[in-house]
Every structure is written in C-alpha cells, then in structure tokens.
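>>> take a look and give me a structure for this.
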Amino acid sequence: MKVPMINLPAQFKNIRDEVWAELTEVFETQYFVLGPRVRKLEEQMAALANMPFGIGVSSGTDSLILALKAAGIGPGDEVITTPYSFFATVSAIVRVGATPVFADVDEVSFNLDIRKTKKAITSKTRALLPVHLFGLVCEPEEWRNLAKQHKLYLIEDACQAVGAKRAGYTAGGIGDFGCFSFYPTKNLGGAGDGGMVLARDEQLAQYVRMDRVHGARDRYYHDRIGICGRLDEVQAAVLVVKMKYLAVWNEVRRERAALYEKLLKDAPVTIPTAPADAYHTYHQYVIRAPHRNELRDYLRARDIACDVYYPVPLHLQPCFAFLGSGKGQFPVAEQLSEDTLALPMSAELTEDDVYAVVKEVRGFYAQRA
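This is a model prediction of the structure:
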C-alpha cells in the first residue's frame, strides 16, 4: 500500500470549486498585489493568535528577516535560537547582520531548552528566537518572563505551528512577533511561497509593512531600506479558502497522531508526546527510531514515505562554521539528527494509511529481533 507524506491533490479535490472561484475573481479584477484578500488573511491570522497586527509577506524566511529588521537587530547583536530547525531560522539572523547564538534543545519536546537559553544570555543579546517545532508550542509564560526580565525581543518562529496552542496562548501570539510560513506542505499552505508576521506593537508593525515594500511609507517615499517581500493576492486567494478548514484539518492530524500513539506504544521507537496544556498540531509526526537510516530505507522500499527532519543540525552546517560551534557542543540536537524520522502526516491521511505505516514499522523491527 502506497502512503505519501502529504496528499495535496486529495486536499485540493475537496476545495477545488472554492479555490477556482477566488482565483477567477483575482484574474478578473487583475488586482494582484496587496489586495483585499491579503488584507482579509492578515485580519484572520491576527485574530487567530489574538494579536493586533498582521502583515502578509513573501515567505516564512522573509517573515523572520522582516521581524528582526523591524526590531532594529543587526551587526553587534546576538540572537539566541535552536540548532535543530529549518535553515531559515538561523540564516535570517545572519542576513540582518546579527550573530546567532545556539542553545541546545529539550530531548522530549525537541524545542529550544529554556534552561540552556538562560545560560547563553550575554550583554549583547537582543532577542530570543524559539521555534514551535513540528507544531508543539514552547512554554509561553516562561519565555515571556525570560524576555521581559532581560528586556529582550521575543520572536516566535511559528512557521510549523499555525493554530497550535498552549496554556491559553496560540502560536504567534506569545511574543513581540509571530512569524509564519505558507509553504504548500504546511498545515495552512498556499500555492507557492508566502508568509505572515504578527506584531504586538503598532510602530513595529508599521516597520514591517514598510520594509516589505522597499521601506516605503508611501509610494516612492522611502524612510527605510527594505526588501520586496509582499504576499501576493493569488496566494492569499488560496489561503483564505483553506483558512476556513484549518481547525478541522488540525483536529484530523491530532486524531491520526493519537492512532499512531496507540499502535506504536509498545514498539521499539519513541513516539512524540505533548504536555497536557498543549494543543499539538503535528505539522510532522516525528519518532525517534533505533537504526533510523535502515528503517527509512525499509519503509521507502515498501512505498511508505518518510523523511528526516533534520539530518544535520544547524551548528554543523558548513556555511555556519564561522560561528565556531563544533561537534559535541549541542549533543541533544546532534542525537536527534541521527535518530529521528518523520512518518506520513496530513489531514488527508486515512486510518488505513496509519495502520499500513505501523505494520511496516513493526515488520522492520520484527525481522531484526
């Protein structure tokens, strides 16, 4: 039985007519840049996280860059973040001229360990940049209090956690900024690249709005040096349709995760867990697996999709060698890179799909017994 990581064609089949209707209107009006659908999506995303301002941008990567720029972070500043995330989390810090400072992650949640983060704070630290990895939100009050105590910006990388919640907070609504990606494979994905910045402060939100259009406050009047970083109307047209289904889709992911947990509970793998106060949205369902690479190859040979997020921790990426981090410095992140494996997960994943995946996982370990 073939099981894909994510089934976007099946998703599109269910919303085809609504998407075509929105796209047709965009092309009929020829309103492609910063139109009414972008504004609607900005309002919806801000309301979802209980934040006052939403600014549609061109990608999740640019959402991070624009948030950092708006906060005035640049050369000489340090930003503490995780070595176990997608590349853009750290590259955005470098792109604004600041210095990434790594702290290791928690071995259960895979999120940035706040205890280790505290030890990494120096007089040069300007911001904390935790990632709500795979759809599990970091500890809200603890991170808010730490940022407040040291007068630091708190910038959430919520690119994998749209709609996720914890302790009364929604991802993107905890800190000064919440940064999102609408890459097609995300829980809320567009038809290409797209992103969103949520901001708590009106002036900082205005900086993001300006910087996404080359730093212009009005057309051809530039107070800042920004980028071309707008969310286009075509992407917003797709996203406002999908937004109506996000809550249902996230709940289905949680149901499939619960089935995985039930079926794998006595298998020789470590399954993801979430604290009681967390609403995990399972952007990825990531297990820790002995003989990870062999299991990956075994599953793929049987048409069961799987992937490794992430095979090389960021502090060991060649392009970040200038930061001076070496092997063994962040042992939890390094171990996760060696033994984690993402199994198929999407709102279109069926119960039969989950049973098929688990059957092959168990089959792999049975033959090694």
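
>>> going forward, measure contacts and count neighbours with C-alpha atoms only.
Will do.

>>> what helix or strand does Arg254 sit in?
helix 246-264 (DSSP states H and E).

>>> contacts for that helix next, please.
The contact list for helix 246-264, computed with CA atoms under 8 Å, 6 or more residues apart in numbering, reads 163, 187-188, 271, 280-282, 285, 345-347, 349-351, 354-355, 358.

>>> in the stretch 251-369 of the chain, which spans are helices?
Here the stretch 251-369 of the chain has its helices, by DSSP state H, counting those that start in this stretch, at 292-301, 331-339, 351-368.

>>> report the buried residues of the shortest one.
For helix 331-339, the neighbour count (16 or more other CA atoms under 10 Å) marks 332-334, 336-339 as buried.

>>> what does the longest one give?
Of all the residues in helix 351-368, those buried under the rule 16+ other CA under 10 Å are 353-354, 357-358, 360-362, 364.

>>> let's see this one next to it:
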Amino acid sequence: MKIDFAKLQYQYQLYKTEIDAAIQNVLDKSNYIMGEEVRQLEDKLEEFSGAKHAITCGSGTDALLLAMMALGIRAGDEVITTPFTFIATAETIAFLGAKPVFVDIDEKTYNIDPEKIEEKITSKTKVIMPVSLYGQPSDMDAIQAIADKYDLKVIIDGAQSFGSTYKGKTDSCLGDISTTSFFPAKPLGCFGDGGVVFTNNDVLAEKIKSLRVHGQSKRYHHKYIGMGGRMDTLQCAVVNVKLKYYEKDLKLRQEVAQKYTEALKAKDFILPFVDNRTTSVWAQYSVRIQNRDEVQSKLKEQGIPTAVHYPIALHLQECFSYLGYSKGDFPIAEQVSSEIMSLPMNPYLSDEEIEYIAKQI
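Model (predicted):
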C-alpha cells in the first residue's frame, strides 16, 4: 500500500468543479489584487471564528510580522516564545530587530509551559507569543494572567490551529492578536501562500489593514512603514470554496485521530495528548518514538511517509547562535525534537490505511 501524507490532490478532486469555477471567475474579471473575493473571505472567516476582524495577508509569516508591527515591536524589544515550533515564529521576531526569548515546553502538549514564562520577563519584554502546536491551543488562562499582571500583549501563532478551541472559544479570538496560515498542507489550505490576522480590537485592525498595503491611509498616502502583505484574490477564491466544507473536514480529522489513537494505544511509544479544555484540529498526528530514524526508514519501505515537526529546537539553530543558548538549556524541547514523528494525517485516511500504518509501526 502507498499512503499519501496529506491527500491534497484527493481534496482538490472533491471540490474541483467549485474551485475551478471560482478561479475562472477571478480570471474573467482579472481583479487579482484586493478583488471582491478578499472581502468575501474575510467576512466568512469572521463569521466562522467569531473574531471581530479577519484581515487576510500573504502568508502565516506575514501575519506574524503584521501582528508585531501593529503592536510597535522594534529593535531592543523582547518577545517570549517557544523553541519547539517552525522557524517563522522566532524568525519574524528577529527580523524586526527584537529578541526571541525562549521558554521550555510542556511535556504533554508540547506547547509553551506557562510556569516558566514569568522568570524570563524583563523590562524589555513586550509580547508573549504562544504557538498552538499541531492544532491545539496553549494554556491561555495562565498565559493571559501573566500578560495582564505585567501589562504585556499576547500574539497567538495559530498557523496550525485554525478552528481549534479553548474553553469553547476559537483560538482566533484569543490574545490581543491571533494569526493563522493557509499554506497548502494546513488543515485549511489554499493553493499557494496565504494567511490571516485576527483581532477584536478596532484600532489594531485598522492599522493592520494599512500595514499590509505599505502603510497607506489612502492611495499613495503612507501613514506607516508597511509591507506588501496582501493575499491574492485567486487564493482567497480557493479558500472561499474550501471553507464551506471545513467543519466537515474538522470532524473527519477528529475521527481519524481517534482511530489512530485506538489502533496505536497498546504500542510502546507516546501518543498525542489533548487537554480537556481544548479541541485540536489535528494539523499533525505526532507520536514520540525512541528509534525514530529506523522506524521512518522501515515505514518508507512499506509506502508510508512520515515527517518530523521539528528535528532541531530553535535555540540550537545556527541562525540563532548569537542568542547564546546551548544544548541542555531547554531539555524537554530537545528531547521531544529527538523523538517526535508525524504520521500521515488528513480527513480522508481510510480505516484500511490507518490499520495498515498501525500494523507496520
């Protein structure tokens, strides 16, 4: 059996007629930048998420940049975040000249450990940036309490978690600003790059809308130093179609995750943990396994692709060597990164495929 990790082509074929028509409609109008489909998508995202403002942008990375720019993050500021995430989380902090300050992770959820945040706060700290890793929000009550105590802002890196909830509220409504990504392999993906910034703050929303079009207040009048951070009309048209089926896809993802857990529960490795206050959108189904390289090699021989999200914690990446961290500084993140392995995960995995994967493992 040969397994498809994300089944993107399968999903396209499911919605092909509607997607092709939506794309053709944009081509016929040739309104490629900030066409009406952009506003249509933002309206639908606000309705789906419950957030007051959804502002589309060029990517999940752009979303993080826009969020920090809106809050005035600049050189010399410090942003507290996790070392166990995709590099964009900390890369964008450094790109603005601010300093990423890492905090080790919770051993069960793999999200930032709130109990270790307070000791890292200094007079230069401006933002706490938790990541909803693999589709599950962090412990937001604890994080928000710390932010309130020290008058800090909270930006949610929800690149993997659009549609997840914390105590019944979507993670698009958490913190001061929340972001997500529409990278094709995400639970809700477009056919290229795309992202969204969510906020319930009217002032921040207006600033973000300006920042994504080079800081314009009106055409050729620039209030801020901004960026070209718009989401293409074509990509918005694609997500407009896919969003109609997203709740159904999320339910299927839950079912796939439950079937994985049932099939693998007697095995000798660590399965994913979901806090009872949260729901996960299962961007990944990741297990921890001791002999990862050997297992990955054997599974590949049997037609089963795997991935490692992520093999090197950020504090050990060469690009962050200037921060002065060393091996052993964040032992839980380091251990998890040496053991974590993601299995094929998408809404369309069949029972037969899940059983086959479990058997081969």
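
>>> ok, which of the helices of the stretch 251-369 of structure 1 comes nearest Gln30 of structure 1?
helix 351-368 (41.6 Å; CA to CA).

>>> where does Ser138 of structure 2 land in three-state SS?
coil (DSSP: H, G, I helix; E, B strand; the rest coil).

>>> list the contacts for it?
Ser138 of structure 2 touches 109, 111-112, 130-132, counting by CA under 8 Å, 6+ apart.

>>> same check on Cys228 of structure 1?
211-214 are the contacts of Cys228 of structure 1 under CA under 8 Å, 6+ apart.

>>> picking up where we left off before, inside helices: which ones of the contacts of Ser138 of structure 2?
Judged by DSSP state H, helices contain none of the contacts of Ser138 of structure 2.

>>> reformat those residues as JSON lines; add distance to Met227 of structure 2 and neighbour count.
Converted to JSON lines, the contacts of Ser138 of structure 2 look like this (distance: CA to CA, whole Å; neighbours: other CA atoms under 10 Å):
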{"residue": "Thr109", "distance to Met227 of structure 2": "34", "neighbour count": "19"}
{"residue": "Asn111", "distance to Met227 of structure 2": "30", "neighbour count": "26"}
{"residue": "Ile112", "distance to Met227 of structure 2": "29", "neighbour count": "30"}
{"residue": "Pro130", "distance to Met227 of structure 2": "24", "neighbour count": "28"}
{"residue": "Val131", "distance to Met227 of structure 2": "24", "neighbour count": "29"}
{"residue": "Ser132", "distance to Met227 of structure 2": "26", "neighbour count": "26"}
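
>>> for Ala98 of structure 1, see how far away the closest residue in space to Pro36 of structure 1 that isn't next to it in sequence is.
Setting aside the residues directly before and after it, Pro36 of structure 1 is nearest to Glu233 in space (CA to CA, 6 or more residues apart in numbering), at 7.9 Å. Distance, Glu233 of structure 1 to Ala98 of structure 1, using CA to CA, to the nearest Å: 32 Å.

>>> identify each buried residue in the longest helix seen in structure 1, please.
What stands out as the longest helix in structure 1, according to DSSP H, is helix 8-29. For helix 8-29 of structure 1, a neighbour-count test (16+ other CA under 10 Å) marks 18-19, 22-23, 26 as buried.

>>> want to throw these into JSON lines with distance to Phe86 of structure 1?
As requested, the buried residues of helix 8-29 of structure 1 are exported to JSON lines (distance: CA to CA, whole Å):
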{"residue": "Glu18", "distance to Phe86 of structure 1": "32"}
{"residue": "Val19", "distance to Phe86 of structure 1": "29"}
{"residue": "Glu22", "distance to Phe86 of structure 1": "31"}
{"residue": "Leu23", "distance to Phe86 of structure 1": "31"}
{"residue": "Val26", "distance to Phe86 of structure 1": "32"}
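
>>> Thr117 of structure 1: which of the residues you listed is nearest?
Nearest member of these to Thr117 of structure 1, counting by CA to CA, is Val19, at 43.2 Å.

>>> could you verify my assumption that that closest one touches Val238?
Yes: judged on CA atoms under 8 Å, Val19 of structure 1 makes contact with Val238 at a distance of 5.7 Å.

>>> which residues in structure 2 form strands?
Under the criterion DSSP state E, structure 2 contains strands at 53-57, 78-81, 99-102, 125-129, 153-157, 165-166, 169-170, 177-181, 195-199, 216-218, 221-222, 278-279, 285-288, 340-343.

>>> output those as CSV; include the columns mean neighbour count and distance to Met140 of structure 2.
Below are the strands of structure 2 laid out as CSV (neighbours: other CA atoms under 10 Å; distance: least, CA to CA, whole Å):
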stretch, mean neighbour count, distance to Met140 of structure 2
strand 53-57, 28, 20
strand 78-81, 26, 13
strand 99-102, 23, 17
strand 125-129, 24, 11
strand 153-157, 26, 10
strand 165-166, 22, 8
strand 169-170, 18, 11
strand 177-181, 31, 12
strand 195-199, 30, 16
strand 216-218, 15, 34
strand 221-222, 12, 36
strand 278-279, 21, 10
strand 285-288, 21, 22
strand 340-343, 21, 24
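
>>> and those as JSON lines, adding distance to Ala88 of structure 2?
Output for the strands of structure 2, formatted as JSON lines (distance: least, CA to CA, whole Å):
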{"stretch": "strand 53-57", "distance to Ala88 of structure 2": "15"}
{"stretch": "strand 78-81", "distance to Ala88 of structure 2": "12"}
{"stretch": "strand 99-102", "distance to Ala88 of structure 2": "11"}
{"stretch": "strand 125-129", "distance to Ala88 of structure 2": "12"}
{"stretch": "strand 153-157", "distance to Ala88 of structure 2": "10"}
{"stretch": "strand 165-166", "distance to Ala88 of structure 2": "23"}
{"stretch": "strand 169-170", "distance to Ala88 of structure 2": "22"}
{"stretch": "strand 177-181", "distance to Ala88 of structure 2": "11"}
{"stretch": "strand 195-199", "distance to Ala88 of structure 2": "13"}
{"stretch": "strand 216-218", "distance to Ala88 of structure 2": "25"}
{"stretch": "strand 221-222", "distance to Ala88 of structure 2": "27"}
{"stretch": "strand 278-279", "distance to Ala88 of structure 2": "24"}
{"stretch": "strand 285-288", "distance to Ala88 of structure 2": "20"}
{"stretch": "strand 340-343", "distance to Ala88 of structure 2": "19"}
